[in-house]
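Build me a structure from this.
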Amino acid sequence: MSSGVGESCIVRHFESYAELSEKDRRLLLSLEDGPRTWTKNAIIWSQGDESDGFYTIRKGWVCAFRDLQDGTRQVLDVYVPGDIVGLREFAFQTRISSMIALSDAELCPFPKSHLAQVFASSVTLCSTIFMITARDQAILLERLVNLGRRSAREKLAHFLVEISHRLQRTNAQVENHLSLPLSQGVLADALGLSAVHVSRTFQEFRTEGLLETGNSHVVLLDIEGLETVAGFDGCYLEQPVSELLLADPHPSSASLP
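Below is the predicted model:
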């Protein structure tokens, strides 16, 4: 168990959505297991494993993927420090995708069995979980548009800009939001492109001064330029509306119609 509220992954993430009471903080802290570590390229869980909870990423990068019958892989999403992983499988008994560490990573588990206590104890925490899942869904919808309707240049630029924006929102402790530990292979699998196509597009972007690549990293040099290439509109990354957190969960009878 974490030793203090300030060290809690889940508390820090929830507080990015809403102001928590001391009771809410202590409840989350009491239910969160201590952080666990994985080395780069380690499988965190595999498709078909028991879906026993979700995790908050304390350090490092991970990605969700599905292996296909022809031996190829589809990367479903890349997760950055501060993100929550595993909530999509809340209603399932087994994992519907696999998760791998893209770098050395430290994740804090939150067992699924503890969610019932959260739902019963705090309207604020329950509402926050719904807001987190709504934002996750919005990212998935934008990813569908990116995969289906944009050119290779637009796909790659959009994905890189999105990751940079997500880093800035979820984890202030990251020193450089412009250096992404993403290989060309991971990007190809995430965008439905061949590694050759990604390499060619990277070469174009390097020539245009938009980014640099090397050592399985991408360094973004010109975010605005990449946003222009992608036609990027970050409205789907905005914080969800939080008015429901301010609503009185027990309205008086006088206010009822």
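
use CA for all of it now, contacts and neighbours both
Fine.

State which helix of this protein is the longest.
helix 123-149 (DSSP state H).

Distance from the chain centre to that one, please.
Helix 123-149 sits 10 Å away from the centroid of its parent chain (CA atoms, centre = their mean, to the nearest Å).

Contacts for the helix or strand following it next, please.
Following helix 123-149 in sequence order, the next helix or strand is helix 152-170 (DSSP states H and E). By CA atoms under 8 Å, 6 or more residues apart in numbering, the residues outside helix 152-170 that reach it are 13, 16, 80-83, 146-147, 174, 177-178, 180, 187, 191, 193, 197-198, 201, 223, 226-227, 229-232, 234, 237.

and what of stretch 104-114?
So stretch 104-114 is in contact with 9-10, 31-40, 52-62, 90, going by CA under 8 Å, 6+ apart.

Mind checking which of the residues you listed are in strands?
Those of those mapping onto strands are 36-38, 53-59, 62, per DSSP state E.

Among the residues you listed, name the buried ones.
Buried by 16 or more other CA atoms under 10 Å: 37-38, 53-59, 62, out of the ones in strands among the contacts of stretch 104-114.

coming back round to it: let me have the ones in strands among the contacts of stretch 104-114 in CSV, adding distance to Glu208 as columns.
Shown next, in CSV, are the ones in strands among the contacts of stretch 104-114 (distance: CA to CA, whole Å):
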residue, distance to Glu208
Arg36, 41
Thr37, 39
Trp38, 37
Gly53, 44
Phe54, 41
Tyr55, 39
Thr56, 37
Ile57, 34
Arg58, 35
Lys59, 32
Val62, 29
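
I have a second one here; can you model it like the first so I can compare?
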Amino acid sequence: MDGREAGAPSGMTPAAAGVGGEAFCALVWRVQQLAPVSKAARDRLLALKGPDRRVARGETLIAQGEAHGRVHLIQSGWCASARLLKDGRRQIHRIAIPGDFIMFDALLRGHSPVEIEALSEMRVAPLDEAGLKEAMATDQRVFLALMAAVVRDESALIERLASLGRRSAEERLAHFLVELQDRLVGLGLTDADDGFDFPVTREQLADAMGLTTIHIYRTLRRLKDKRLCELRDGRVRIFDLAGLSRLALYDPHVVDPPLNAG
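Just a heads-up that it's a prediction; the model follows:
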């Protein structure tokens, strides 16, 4: 958005880290965002990661109320975290992409308060809980990398609450799309102003925006008529990134805050 690559470590771009590729390790990448990692340290981090598991689109990784398994890393693909109400309605509060942790609260909580569903085909990797806790206690870089992930998730949730409470339908959808664009650019998974593949259905988008599906269709039409963006055939095309950001009242430093790792 403002020329930065969110989270890119000095001398190493996210694309160079192979984000989403078979050899990618999200935990190593997270730590490298804060400081260089020696080969020995990298090997120790890799030892915490279990074998990648492939997840089909639409598969539920964990059901709401289900006993937690282990903390997982997203190696590739997207998923949605949602809170389900007793009458069947749901609120999607988080879209997770490569490099993100899921079920992180498994370190402290016995049962999941949310449902996590794969929005696309995914590869996820479990982390060894005992080894992760030991690494957090003995390696400041690991501790800071995990806290950085928590802080960024909290910042994104703050903006989501502001959108649901105060932004108009156009503003909240614009903010959601610009935020995703910014995150994917930071990962090296899309160009700065080209748009991105979007495996989210209109119904899922409605659940994330707190709107009806019909309202989503109408809002997308208005954004297209204003020549700001278009959602078509599973891809978001952004025609005017600056204009979409102005409409969204977007502040990249809230969504991806500068972190003090000193």
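
coming back round to it: out of the ones in strands among the contacts of stretch 104-114 of structure 1, what pair is the most spread apart?
Gly53 and Lys59 (18.4 Å; CA to CA).

Now do the contacts for the equivalent of Trp45 of structure 1 over in structure 2.
Alignment note (TM-score structural alignment): Trp45 of structure 1 maps to Ile62 of structure 2. By CA under 8 Å, 6+ apart, Ile62 of structure 2 lies in contact with 68, 112, 114-117.

Let me see the contact set for Arg53 of structure 2.
123-125.

switch the cut-off to 10 Å
With contacts defined as CA atoms under 10 Å, 6 or more residues apart in numbering, the neighbours of Arg53 of structure 2 are 72, 74-75, 122-126.

And these, which is closest to Gly88 of structure 2?
Out of these, the member with the shortest distance to Gly88 of structure 2 (by CA to CA) is Met122, at 25.4 Å.

Now do the same for that closest one: its match in structure 1.
Checking TM-score structural alignment: Met122 of structure 2 goes with Ala105.

any idea how far the residue lying closest to Val114 of structure 2 once chain neighbours are set aside is from Leu85 of structure 2?
Distance criterion CA to CA, 6 or more residues apart in numbering; nearest residue to Val114 of structure 2, sequence neighbours excluded, is Gln64 at 4.5 Å. According to CA to CA, to the nearest Å, Gln64 of structure 2 stands 10 Å off from Leu85 of structure 2.

do Pro257 of structure 2 as well
32 Å.

Those two: which has the busier surroundings?
Pro257 (16 against 9; other CA atoms under 10 Å).

Could you tell me whether that one really is in a helix?
No - judged by DSSP: H, G, I helix; E, B strand; the rest coil, Pro257 of structure 2 forms no part of a helix; its state is coil.

Not counting its neighbours along the chain, what's nearest it?
Using CA to CA, 6+ apart, the nearest residue to Pro257 of structure 2 is Arg152, at 6.9 Å.

Same check on Leu226 of structure 1?
In space, Leu226 of structure 1 is closest to Ala157, 5.3 Å off (CA to CA, 6+ apart).

Now name the helix or strand holding the counterpart of Ser81 of structure 2 in structure 1.
Here Ser81 of structure 2 is matched to Ala64 in structure 1, going by TM-score structural alignment. Using DSSP H and E, Ala64 of structure 1 maps to strand 62-67.

Comparing the next helix or strand after that strand with structure 2, how large is the average distance?
Next in sequence after strand 62-67 of structure 1, counting helices and strands by DSSP H and E, comes strand 73-79. Taken over the aligned residues, the distance from strand 73-79 of structure 1 to structure 2 averages 1.0 Å (mean CA distance after the TM-score superposition for structure 1).

Find me the equivalent region of strand 73-79 of structure 1 in structure 2.
Taking TM-score structural alignment, strand 73-79 of structure 1 hits residues 90-96 over in structure 2.

residues making contact with the matching stretch?
73-74, 77-85, 102, 114-119, 153, 156-157, 160-161, 176, 180, 200, 204-211.

and Arg143 of structure 1, what does it touch?
76-77, 137, 155, 158-159, 162, 190-191.

And the buried ones among these, selectable in PyMOL?
In PyMOL syntax, the buried subset of the contacts of Arg143 of structure 1 is picked out as below (16+ other CA under 10 Å):
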select buried, resi 76+77+155+158+159+162+190+191
